[in-house]
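In: My questions are about this predicted structure, shown below with the sequence.
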Amino acid sequence: MRRCFKREEASILLQIYWQRHRQIHRLPCHSDAPQLARYYISRKELQNARHVFDKIPNPSVVLWNMMIRAYAWDGPFQQSIHLYNHMLQLGVTPTKFTFPFVLKACSALQALQLGRVIHNHAHVLGLSMDVYVSTALLDMYAKCGNLFEAYKLFNTMSYMDRDIVAWNAMIAAFSFHGLHVETMQLVAQMLQAGIAPNSSTLVSVLPTIGQANALRQGKAIHAHCVRKFFCDNVVLATALLDMYAKCHYLSYARKIFDNVNLKNEICWSAMIGGYVLHDSMADALALYDDMVCIYNLNPTPATLAIVLRACAQLTDLKKGKNLHCHMIKSGIQLDTTVGNSLISMYAKCGIMDGAMGFLDEMTSKDPVSYSAIISG
């Protein structure tokens, strides 16, 4: 009965909002417009939110921040930058909450030069050393590949300002760039500073442990996860199984995978990738079939690239063609990685015309695209 009432209330509320939307569409300004814009943002209906937002004569800085944040999280990221610039042109002063959002968009776009300009804006406003802003700047520099600036900024932060978010951002930066020794040294410094690692810290550290084949450290982190009851976290469990697979302990990886109650597509992809890494191609294809046929999950482009590699190694043309048809029917955008995997599959299965034909169709090619033809 309660569910029925809730559905009715939601339906009535939606009707009211649509009535207001139509009023705002007709009138140059409406007092309910900011509330309606917030409502659409909360529902991630950014097109409607932007339509309403653009009709508000003088949006509050809070509403500007909400719109910039929405685009920074869900894209298009360039719109976040455009709104920030428009905000400045109208004389609206950014706050310490504006900068983390627009810097996140810079990170997503790999827009290092733009990030530097925004860094200067924050400095002029006296906000560059705010803990939220400085952490966002650190993260932006790291994700844009400038580790020197990121670490320089980290070292200028006082120990009081170095919260878990700042430490995690710097640790993730070192780990992402494969700096295993530096990553572990930073973790040790964090512990010395009296800050305990959380699940995000461990997710950042585990990839570099796997790359360095540092199984002992990986097992220590796994034990810590068990003590802290972190293993129910699917993101952390995925990082653990990926680490064990890279450290050549595939049986451990499978045990973790089997114990995850709510597996997402990334978790499945990591386990399939583990099998491919160890040349267990038949097991990889069998697990992929379970994922799609039994659990009804949609494979990500990364998963498809991994499975295509297995098809190529087994010269399983039928499976490879089925995957190609699935991508076309599903309207999946084929990035360069998936495209290269398709070329390699066709080439290794002896279908050179198919490989060359697909190479010609690819809008974005790299040296791997051509080497896939040659190696086939």
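Out: On my side now, so go ahead.
In: switch to C-alpha atoms for all contacts and neighbour counts from now on
Out: Noted.
In: Skipping adjacent residues, who's closest to the residue positioned nearest the centre of the chain in space?
Out: The C-alpha lying nearest the average C-alpha coordinate of the chain belongs to Ala108 (CA atoms, centre = their mean; 9.1 Å). Here the nearest residue to Ala108 in space, its sequence neighbours aside, is Phe77; by CA to CA, 6 or more residues apart in numbering that works out to 7.0 Å.
In: you'd agree the one you found is up against Phe101?
Out: No: when contacts are counted by CA atoms under 8 Å, Phe77 is not listed as touching Phe101 (10.2 Å).
In: what about versus this one:
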Amino acid sequence: MHGLHRQGVLLVITRAAFPTIRYFFGGVTCRHQRDSYDYTHLLQHCRCIKSIKEVHAQILIGGYEQNQFLAAKLVGKYTEHSASNMEDARKVFDCLLDRDVFLWNMVIQGYANSGPFAESLNIYDEMWQSGIPANRYTFTFVLKACGAMKDGNKGRVIHGHVVKSGFDFDLFVGNALVAFYAKCQEIETSRRIFEELPQKDLVSWNSMISGYSVNGCAVEALMLFCAMLQDVSTPTPDRATLVGILPACVQAAAIQEGLRIHSYILKSGMEIDAALGSGLIAMYANCGRLKSAQVVFDQISDKNIVVWNAIIRCYGMHGNADEAFKLFSRLLELGLRPDGVIFLCLLSTCSHAGMVAKGWELFEKMGDYGVERNHEHYACMVDLLGRAGFLDQAVEFIKSMPVQAGKDVYGALLGACRVHNNIELAEEVAEKLIMLDPENAGRYIILAKMYDNAGRLEDVARMRKVLREKKIKKQHGCSSIEVDFVLHTFGVEDESHPSTEQIFNTLARLERVMEEE
């Protein structure tokens, strides 16, 4: 039994008395047929799917199934309590003869949040063809679904609708477009939209910084973050900003920026949760600061599998196999279930430490924990065998794989061929790699270096000719330095910096000084 107050009247509701409501007022009992207001209050107090369906049944019995307000409440309740119940929400929506934009948006959002994402696009198409004018929320929801599917073609169509509807300079829609293009790896388009926004809020900056980070543009992410800190008109970074920029610190091994972020977290009193903690651990790991990574790990109260992945990778990548396996044992003792990333970290650790038997043992155990092996795991096993000199076994392992070997697998084998100077096998592997990954200059260069070491100069020239004819260029490395919160990046023979002339003159003077010394 539930008690609700409505305009000074005690409303008593029993589960068995759905058709009517009994009012007790001045000792007199009055029976009253429920209206939409009453059903709304009942839905607000539903805490499980069963109770929602009970009220839904009474709404149908009462003849209120075409009430848009009640329908919106039902759709909201179904999507709130379980992603698997979008089917129930969809039934409510499909039964309506008249739907407003709010109802369309709720269903589009439900599918965009929980999937299937394609259904979100289907509902949007139906809405557009019905002539229902979309609003700013419609576009943010459907662009989120496009981003989740990485459907660039459909997203560009939606972008066209955005422009036609006059929402191209709307902040909410602009932020959704920035995030969408970043997810589709069209980072230059994402940045252009970001720059064109008439005003930017914290979500705008976070979306662009995160977009750069996930697309491997670490330098650009760090430069934008520095610009954000430097500009007094920009909002103060929040947790999402820091979670977005930390992967860039990891990629660039930017210890100074990482230390500043950690200091900012501590000074602001922000709790180091799993998302922030795993980012900090990865940053310290890539910069070789294992003790700092361990301190962060110990400070995290709620350690999820991502945090354990980060700390195990930290020790594994620096050759501390014993500590990595101790942590793995602790993880199992706590009852946590290892995932594919954990096993990848451990297999990589075994590969670098030459622990072939242990690697095989882990690989076999993956099935015991219900972890599916993917291309990365197979590539790691090939690397493990190849580094240890078991090239024949690596070849047999590839032949026995239940999936078609990809460029990662053959790339690991080619690397092993170079280490052990097996030119004959390297040529076979390189031929497969050039078919699978023809634009990767590294494959040609490895083979050219092996020919050079063997004194086969004609083959070296042949490899270089292929690179020239196919116009395949090796990606050059770069260096960066931060001065007064501005990150400056320099590549090989790079003349793009505004102070290029001064920089090269200084380098020339330094060279003369070194020669004199």
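Out: Sure thing, it's come through. Remember, predicted model here, so these are calculated numbers, not experimental data.
In: follow-up on the earlier one: now the residue nearest to the centre of structure 1: which helix or strand?
Out: Using DSSP states H and E, Ala108 of structure 1 falls within helix 98-109.
In: Identify the residue range in structure 2 corresponding to that helix.
Out: Per the alignment by TM-score structural alignment, helix 98-109 of structure 1 matches residues 138-149 in structure 2.
In: now the matching stretch, how far from the centre of its chain.
Out: 15 Å (CA atoms, centre = their mean, to the nearest Å).
In: on average, how far is it from the matching bit in structure 1?
Out: For stretch 138-149 of structure 2, the mean deviation from structure 1 after alignment is 1.4 Å (mean CA distance after the TM-score superposition for structure 1).
In: again, but for stretch 378-385 of structure 2
Out: Compared with structure 1, stretch 378-385 of structure 2 is 5.4 Å away on average (mean CA distance after the TM-score superposition for structure 1).
In: that older thread, quick check: the gap between the residue nearest to the centre of structure 1 and Val203 of structure 1.
Out: As judged by CA to CA, to the nearest Å, Ala108 of structure 1 and Val203 of structure 1 stand 20 Å apart.
In: And for Arg162 of structure 1?
Out: 19 Å.
In: Cys325 of structure 1 now?
Out: Applying CA to CA, the value for Cys325 of structure 1 to Val203 of structure 1 is 35 Å.
In: Which one of these two is surrounded by more residues?
Out: Val203 (19 against 12; other CA atoms under 10 Å).
In: Could you give the residue range in structure 2 aligned to the helix or strand hosting the more buried one?
Out: For Val203 of structure 1, the host element (DSSP H and E) is helix 199-211. Mapped onto structure 2 using TM-score structural alignment, helix 199-211 of structure 1 spans residues 239-251.
In: if we can go back for a sec, need the contact list for the aligned partner of the residue nearest to Ala108 of structure 1 in structure 2.
Out: Aligned by TM-score structural alignment, Phe77 of structure 1 pairs with Phe117 of structure 2. The contact partners of Phe117 of structure 2, by CA atoms under 8 Å, 6 or more residues apart in numbering, come to Tyr111, Ala145, Cys146, Ala148, Met149.
In: Please tabulate those in a markdown table, including the columns distance to Phe490 of structure 2.
Out: Converted to a markdown table, those look like this (distance: CA to CA, whole Å):
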| residue | distance to Phe490 of structure 2 |
| --- | --- |
| Tyr111 | 45 |
| Ala145 | 38 |
| Cys146 | 36 |
| Ala148 | 34 |
| Met149 | 35 |
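In: Please, a ChimeraX command that selects the buried ones among the residues you listed?
Out: Buried residues among the contacts of Phe117 of structure 2 (16 or more other CA atoms under 10 Å), as a ChimeraX selection:
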select :111,145,146,148,149
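In: Give me the buried positions along stretch 385-400 of structure 2.
Out: Buried-residue list, stretch 385-400 of structure 2, by 16+ other CA under 10 Å: Leu385, Gly386, Arg387, Ala388, Gly389, Phe390, Leu391, Ala394, Val395, Ile398.
In: now the residues you listed as TSV including secondary structure and distance to His45 of structure 2?
Out: Compiled in TSV, those are given as follows (DSSP: H, G, I helix; E, B strand; the rest coil; distance: CA to CA, whole Å):
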residue	secondary structure	distance to His45 of structure 2
Leu385	helix	61
Gly386	helix	62
Arg387	helix	62
Ala388	coil	64
Gly389	coil	67
Phe390	coil	65
Leu391	helix	66
Ala394	helix	62
Val395	helix	63
Ile398	helix	58
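In: can I get those residues in JSON lines with distance to Ala248 of structure 2?
Out: Formatted as JSON lines, the buried residues of stretch 385-400 of structure 2 follow (distance: CA to CA, whole Å):
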{"residue": "Leu385", "distance to Ala248 of structure 2": "32"}
{"residue": "Gly386", "distance to Ala248 of structure 2": "31"}
{"residue": "Arg387", "distance to Ala248 of structure 2": "30"}
{"residue": "Ala388", "distance to Ala248 of structure 2": "33"}
{"residue": "Gly389", "distance to Ala248 of structure 2": "35"}
{"residue": "Phe390", "distance to Ala248 of structure 2": "36"}
{"residue": "Leu391", "distance to Ala248 of structure 2": "36"}
{"residue": "Ala394", "distance to Ala248 of structure 2": "34"}
{"residue": "Val395", "distance to Ala248 of structure 2": "36"}
{"residue": "Ile398", "distance to Ala248 of structure 2": "34"}
